[in-house]
Every structure is written in C-alpha cells, then in structure tokens.
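Asks: coordinates only, no sequence provided:
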C-alpha cells in the first residue's frame, strides 16, 4: 500500500504547520519540513518542539532563505527530499506541498488512488511548444543568467538582463535535455526521486544551468522527470487543485467551499485561507476518516469562471471598422427573437415561417450547427459570424432577396443586440419571457459545464439561485438598454395578450398573430 512522504515548504504560521503535520502523519504517512530561513527563529523552534516526539516528521538538513522565482525554492525542496529519503525508507511516494495546502480526500482514498497506477504525477509540458506561459518572457528565462530576485532587486535584475542582451552573452541549454514546464506541485514515486538525487550528484553542469534560470521551480523537476522516466509512466497532471484569477493570482478557498473541493478530481487543494478555520477543521477530520465516498464532478474551474464573470458585465471592445462603416440597409427590417429557452423560440419561429413569407433563421450566433446557406465561408465558424456580424446578416438579406428577416439571439448576447440596434435599419425585438423550473436550471447548468452527472445535490441547490438570478439579470440588462420597438410575450400571459405582442413585432393582423401563438406545447420543456 502507498505510503506518502510529504515535502512541505513553508515560511509562516507555526501553529498551522504543526496541526498540518500532525494531521498528515496521524494516519501513518510522513512529512519532511523546510521552514524558510528568513522566518523568525522562534517560529522554527516552536515547530521543532511541537513535533519533536513525532517519529514520522523530519526536517531538511539545511535551511536556506527562499525567494520567489529563485533557485532557492528548488534547493530547499532538494534538501527536504534528501531528508525524507534518508528518514523514511518505507515511503513509496513523495508529494510536494505548501503550508497553504490541505487534503480534500481521505487518506484511505489517497492511498488507493496512488495504488491504482504505477506512475509519477507531474505537469510536464514542452517548454517551447506549449502555451503554458501565457505572457512575458519565455526563451529569456533560460538563455540568460539571472542572479538577482526580480521582486526584491528589480533594478539589478533588469540591469543584468539588459547588459547580457546588449553584449550577446547568451548560453546554450544542456544538449541532452528537453526543457519542460508545469506546476511545481508534483507527486513522484520513490524510484523517480532516487534517480533525480543521483542525477543531481552526477550532472553539476545541469545544476549550474538551472541555478541561474528564472523561476526554475516550474522547470527543474518537470524536466528531470521527463528525462529520466519513460513517458508511459508519467501522468501529466498535478494532484493538487488550484485555480488562478484573471490577474494571475491564486484563488483562495473559504469555509463555504467544502463541498466544491470534495467533488474535484484531486487529492489536495491550494490555497486554503488561514481564516477558514471551520474548513480546515472539517478537512482535517476527513483525512483521518474511513469509508468516505466522493462524487467527482470536477466542475470547479468552470464554475469559478462563470461566477467571476458576473462582475464583468458590460465590457466590450470597440467596434471593428467594418462594423462601423457597414449597414444592413436603411430600408430593411431585422426582427430579433430573444429567448433563453431556445426550443421555445424555435417552435415560435417555425410557426412564423409557416404563417408568413418572412425568412427565419435560428440561433446563428449561438449554434454552430444552425442551418445557413453557403455565403463564401463567412458563415463557416462561430468566430467569423461574430466578427463579421453585420456583413453576415446583410448577405442573408441579399441571399433571400428580402427586406425583412427574423433571427433568434440568446439574451446573453447583449453586445449583438446593441450593435444591431444602432444600425440604420429598423430593428424590432420580441423578448420571450419563460418560467424556469429547478429541473430546467439543473439541465442548463450541466449543458454549459457548471455541473455534471456526479455533482452533489447540495452543490446544485446552492448553484441554482445564482443561475436563476443570472437569467433574470440578462433580461434586466436588455430592458435597461431601452431598445426601440421592444415587445415582450410571457409564458404566464394568455394567448390573446401574447398575440398582440407578436402582431406588433411582425406588423401583421392580430388574427394572424393568434394563429401563430395557438400552440398548446409552445412553452413545454
């Protein structure tokens, strides 16, 4: 059975470190601690004294001062790994942690998980071919030497870089290494760790190279594992759940994230807030429990993206030049049906097509599969349709040789509605207001990736108000835009009332509009 030796790099909160070590070792696992030499000496003494009687705890042979982006982080990890290998001969896996990490599964589950497959878990992507680095330096991290800390010695850091760049003082990457990159939160087998320690002793040239690279904790172990271990024995992923905001900062978890964390396909999570005392307590109890069952839904990242985007309503890039200068045509009418329940809008659209001679197009800006004529390729991808929205609709007018066209648009596409509303053509909106049951909202959350078949019921119940409010908010934004010629038909209204809205929208007699809305199953789910 797997026995884990945790490699803990930490620099603060000695009480939390003691509790973390006691929790992880209480089930028979081990921990090797490196406490930053920059930290207060009394904090380190407190940790040593608090864990002195625990045989499953050891400390790095040497403490060093660590800095972000420096080789010191890798060096500290190596010292902690060396101590763990010597102190815990029964350890089968070595798992990298920080003081902000906590288990989100039971130890029983974690051991069974690691026993399922004989492999190393480490993100290890090709440094130059992958898009792991989104912005900033790439090759410069490697071919120039970096002796200073970019955060604490910024002027020296960039001065040395510019000097090397002007003088052409680049260096070669070790010829036999394929540089890889990935998260520093890995879990490696004992054999792999021993191979890495042997490699370190033999290849001083590689050590010198990485010692002056920038942010080597994202490349050192990732490169060596891929160099030493057969590819089929590497699982290119981390077992630690972490998310980053749009600003590149780690997302912090609090007391109300307990159920969300347990449903992710990971063993640990980072970062747990120091103030989340109840979350830390519950996760500590969970790690020592037996027989715990977990429903893995893994929707955490998509759910976070959905919720965080709610605070960014209204942003839109400036209109492209071809959108500013183009027009659908002053004499044309664009009739837009706006409805969140696409099947309801499509039923009404089908009736309109049967009862009038107006060409009707379904959700052309929302569904890739929407039937469209060949317009020279402008309709071929969703990206092209959005980029050339006015040109696309103008070509549809021309294709059908008409001055009136009905299209469906999702209420979330306010930018499209505003864009068409500013056109010289006459634009009419028919907003269909539907009722949303819990079952429909759950299905919607699953369709857009906010939940899955295994998402816990409690999580779904907490998610539903947000999804419902989001749909209400979309409708409110449309009303706040004050579009001209905006009419509404509602599920709760009678067919007679809705017929008046359709008559105004299509500018047809009410008798004809009544025939259009006379569908018993129009609003059925």
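Replies: Right, received. Where do you want to start? These numbers were taken from a predicted model, which means no experiment stands behind them.

Asks: all contacts plus neighbour counts: C-alpha atoms, from now on.
Replies: Noted.

Asks: element containing residue 34?
Replies: Element membership of residue 34, judged by DSSP states H and E, is strand 30-35.

Asks: just the buried positions in the next helix or strand after that strand, please.
Replies: Heading C-terminal from strand 30-35, the first helix or strand you meet, by DSSP H and E, is helix 41-50. Across helix 41-50, burial judged by 16 or more other Cα atoms under 10 Å covers 43-44, 47-48, 50.

Asks: packing partners of helix 41-50?
Replies: The helices and strands touching helix 41-50, judged by 3 or more Cα pairs under 8 Å, 6 or more residues apart in numbering; DSSP states H and E, are helix 14-25.

Asks: which other helices and strands contact the helix it packs on?
Replies: Helices and strands touching helix 14-25, by 3+ Cα pairs under 8 Å, 6+ apart, are strand 30-35, helix 41-50, helix 277-287.

Asks: swap the cut-off to 7 Å and go again
Replies: Counting contacts by 3 or more Cα pairs under 7 Å, 6 or more residues apart in numbering; DSSP states H and E, helix 14-25 packs against helix 41-50.

Asks: tell me what angle the helix it packs on forms with helix 14-25.
Replies: 30 degrees (axes from the mean of the first three to the mean of the last three Cα atoms, to 10 degrees).

Asks: how far away from the center of its chain is helix 41-50?
Replies: With Cα atoms, centre = their mean, to the nearest Å as the basis, helix 41-50 stands 38 Å off its chain's centre.

Asks: who's in contact with the helix or strand immediately after it in the chain?
Replies: The helix or strand immediately downstream of helix 41-50 is strand 57-59, counting by DSSP H and E. Applying Cα atoms under 7 Å, 6 or more residues apart in numbering, the set of residues contacting strand 57-59 from outside is 30-34, 80, 83-84, 87.

Asks: put this next to the first one:
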C-alpha cells in the first residue's frame, strides 16, 4: 500500500502547521518540514516541541532563508526531501505541499489512487514551445544569471540583468537537458526521488546552471524528472487543485466551496483561505474517514472562469479589416432570430419553412451545421466567426437570394451588433423563454459548467448566476436599441407575438398568428 511522505515548505502559522502535520500522519503517512530560517525562532521551537514526539514527523537538517523566485526554494525542498528519504524508508511517494494546502479526499482514496498506477505526477511542459508562461520574463529566466531577488532588490536585479543583455553575456542551456516547466506541486515515487538526488550529486554543471536561473521551482524538478524517468511513467498533471485569477494570483477557497472541492479529480487543494474556518474543519476531518464516496465531476475551473468572468468580458475596439471592407449589400435583408433555447428557434424556423418560402440557416455561428462548400471559410466555427460578413455574403450569393434568415445565441452580441451595423437591412427577433431550474441545470451540464455527478449544492449556488447571465444578455440586446428589433415572449399575448413575427419576417398577419399559436413551440 502507498505510504506518502509529505514535503512541507512553510514559514508561518506554527499552530496551523502542527494541526496539519498531525492530521496527515494520523493515517500512517509521514511529514518532512522545512521551516524558513527567516521565521521567528520562537515559532520554530514551538513546532519542535509539539511534533518531536511524533515518529512520523521529521525536519530538514539544514534551514534556509527562502525568497520567492530564488534557488533557495528548491534548495529547501531538497533538504526536506533528503530528510524524508533518510528517516522514512517505508515511504513510497513524496508529495509536495504548502501550509495553505488541505486534503479534499480521504487517505484511503489517496492511497488507492497512487496504488492504481505506477507513475509520477508532475506538470512538465516544454519551456520554449508550450506557452506555459503567459506574461513576463521567459527564456531570459534561463539564459541570464540572476543573483538578486526581483521583489526585495529590484534595482540590483534589473541592473544585473540589463548589463548582461548589453554586453551579450547570455549562456547556453546544458546541451543534454530539455528544459521543462510546470507547477511546483508534484507527487513523485520513491525511486524517482532517489534518481533526482543522484542527479544532483553527479551533475554539478546542471546544478550550477539552476542556482542562478530565475523561478527555478517551476523548472528544476520538472526538467530533472523528465530527464531520469521514462515519458510513459509521467502523468503531466498535478494532484493539487489550484486556480488562478485574471491577475495571475492563486484563487482562494472559502466555506461554501466544500462540495465543489470534493468533486474535483485531485487529492489536495490550494489555497484554503485563512478565514474559511468551517471549510478547514470539514476538510480536516476528511483525511481519516473510511466510508466517504466521491462523485467526480471536475467542473471547478470552468465554473471559476464563468463566475469571475461576468462583467469583465473583453470588447474588441476596432472591426477586423475584412469586415470593414466588406458588406452584405444595401439591397439585401438579413433576418436574425435570437433565442437562448435553440430548439425553440429551430422549431419556429421549421414551421415557417413548411408554410412559406424562406432561405434559413440555423445557428451557423454557434454549432457546426452543414453548409455548402465555400472554399474552406465554413470549415470551423472559428473561421465562420472571424470572417462572418464574408461568409454571409457568400451564402447570399450561393443561395441566389436577397433575403436570408439565421439563428444566433443571444450571447453572440458582437456578431449581432456587427450585422446591425452593415449596409444591409438587419432585422432582429428575440424570442424570450422561461427558464426553470431543471433547464438551467441541464444547460450548465451541456456547456461544461457542471457534470452528471456535480453535487446539487454546487448547482444551487451557480444557478442564480447563470439565470442572471441570461437576463443580462437579453437586456443588452434591448439596450442596444437596434433599428429593426421585435420581441416575442413565451408568456406574451397572441396579439403581441403575432405583431413581432409580422414585423420581423414580413409575412401575412394570418401566417404570423398561426406560427404564434403553435402549441409545442416552447416545450422543453
């Protein structure tokens, strides 16, 4: 059975660290602690006094003063790893943690998970081609030597960096090493850890290189593990669930995230808010439980992106050149039917086709419905949206018509606004539907915000936001004050809905009334 030696790097909160170590060792696992040498001596003495009696806890033999982005973080990790290897010969896996991490599964689940596959879990992507670094310094992290800390000594850091660039003092990456990058939160087998330690003793050239690289905790283990372990035995992922804000900072978890965390396909989560006392208590009691089942839905990151993205969506500030220089034509009429429930708009269009001659395309910018061969512009949704005016002009020409109807999701506001600004006559019919909680839950599953096993408590928390988001999309359309806009409502009167259909579709009153009275039109 798997026995885990947790490698714990921390610099504060001795009481929380003591509680964390006692929880993790209660199920027979081990903890090796590196407590920052710059922390208060009294805190370190408190740690020792509380944890020395625990045979499953050890401390790094050498304490280092650690700084963000420095080699000292890797050196401290290696010190804790060496102590764990020496003191815990029964440890099968070594799991990197911080004081802000907490378990989101039971020890039994974690042990069974690690026993199920002979593999190492570490993010390990090609440094130069993967695009893992989104902003800031990239290859310059490696090819220049960094002797100062950017955060504590910014003037010296950039003076040294700029001097090296000015005098061409760039260095080469060790020739036989493929530089990799990834999260510093890994879980490695004992054999792998021993190979890494052997590497540190036999390759002083590589060690010297990493000592003056910048942010080596994101590259050192990620590179060396890939060098010493067969690729087939590496799972390029972390077992610690973490998310980042738009500003590149770790997102925090709070008391109402308990069900969300337990449903993720990870063993631990980072960062648990210091104020989330209820969450800490519930997660703390979880590790030693035996009979807890976990329904994995794994929608956490999609939910976070959805919830935090409301109200902060980017807007392009200039039309694309191929759109400004093209038009559908003054003599043409484009009818847009927009409805969040796609099946409702499709039913209306299908019934219209039965009773009236119309050229109609259903949600061609939202799904990959069949289109005629237009030279490749129709092959992907990305191409269709990027060249939307050109696509519509070609569809008009292919159909040899000056009137066409398309369906669009209300979320496609930029597309609707773009067509409304064209020289053609654009008519817009919004079909407003009622949304039950069951429908919204199904919508969340269809778009990846939830899975079939997402806990009901998580869905209950996100449904109001989804409902508000749909209301926002509708309000945005009406606030835009498009010239030819009409509204058809599920709960609207027959007279109002008939008038909206006549205005938009340019059909007879009798036909519009017939369409407005279709009994199954709004059925889910």
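Replies: Done, it's in. Just so it is clear, the structure is predicted and the values come from calculations on it, not from any experiment.

Asks: I would like the residues contacting the strand holding residue 34 of the first structure, please.
Replies: Taking Cα under 7 Å, 6+ apart as the rule, strand 30-35 of the first structure contacts 4-11, 21, 44, 56-60, 63, 76, 80, 83-84.

Asks: go on, stretch 314-332 of the second structure?
Replies: Here stretch 314-332 of the second structure has contacts from 389-390, 392-393, 402-403, 422-425, using Cα under 7 Å, 6+ apart.

Asks: report the buried members of these.
Replies: Buried among the contacts of stretch 314-332 of the second structure (16+ other Cα under 10 Å): 389-390, 392-393, 402-403, 422, 424-425.

Asks: show me the residue sitting in the middle of the first structure in space.
Replies: When the first structure is reduced to its mean C-alpha position, the nearest residue by Cα atoms, centre = their mean turns out to be residue 301, at 3.9 Å.

Asks: give me the element it is part of.
Replies: helix 300-308.

Asks: whichever helix or strand comes after that helix against the second structure, how far on average?
Replies: Per DSSP H and E, the first helix or strand lying C-terminal to helix 300-308 of the first structure is helix 321-325. By mean Cα distance after the TM-score superposition for the first structure, the fitted helix 321-325 of the first structure averages 3.2 Å away from its aligned residues in the second structure.

Asks: and for stretch 459-473 of the first structure?
Replies: Stretch 459-473 of the first structure, aligned to the second structure and superposed, deviates on average by 1.9 Å (mean Cα distance after the TM-score superposition for the first structure).

Asks: whereabouts in the second structure does that stretch align?
Replies: On the basis of TM-score structural alignment, stretch 459-473 of the first structure is assigned to residues 458-472 in the second structure.

Asks: and that stretch, what's buried?
Replies: Here stretch 458-472 of the second structure shows 458-459, 462-463, 466, 469-470 as buried, counting by 16+ other Cα under 10 Å.

Asks: for residue 300 of the first structure, give its distance to residue 29 of the first structure.
Replies: Going from residue 300 of the first structure to residue 29 of the first structure by Cα to Cα, to the nearest Å gives 28 Å.

Asks: hang on, the earlier thing: residue contacts, the closest residue to the residue nearest to the centre of the first structure other than its chain neighbours?
Replies: Closest residue to residue 301 of the first structure apart from its sequence neighbours, by Cα to Cα, 6 or more residues apart in numbering: residue 243 at 6.8 Å. Contacts for residue 243 of the first structure (Cα under 7 Å, 6+ apart) come out as 250-251, 301.

Asks: now swap in residue 440 of the second structure and tell me
Replies: Per Cα under 7 Å, 6+ apart, neighbours of residue 440 of the second structure: residue 463.

Asks: any idea which element it lies in?
Replies: Residue-wise, residue 440 of the second structure maps onto helix 437-446 under DSSP H and E.

Asks: and residue 430 of the first structure, by the same measure?
Replies: Going by DSSP H and E, residue 430 of the first structure is part of strand 426-433.

Asks: and that strand, how far out from the chain's middle?
Replies: Remark: strand 426-433 of the first structure is offset 34 Å from the chain centroid, using Cα atoms, centre = their mean.

Asks: what's the mean distance for it versus the second structure?
Replies: Strand 426-433 of the first structure, aligned to the second structure and superposed, deviates on average by 1.2 Å (mean Cα distance after the TM-score superposition for the first structure).

Asks: which part of the second structure matches that strand?
Replies: Taking TM-score structural alignment, strand 426-433 of the first structure hits residues 425-432 over in the second structure.

Asks: what does the matching stretch contact?
Replies: 332-339, 419-420, 484-490, 504.

Asks: how far is the helix ranked longest in the second structure from where the chain is centred?
Replies: Taking DSSP state H as the criterion, the second structure has its longest helix at helix 456-479. Its chain's C-alpha centre and that of helix 456-479 of the second structure lie 20 Å apart, by Cα atoms, centre = their mean.

Asks: just checking, what packs against it?
Replies: helix 258-262.

Asks: name the residues of the helix it packs on that are buried.
Replies: For helix 258-262 of the second structure, by 16+ other Cα under 10 Å, it's 258-262.
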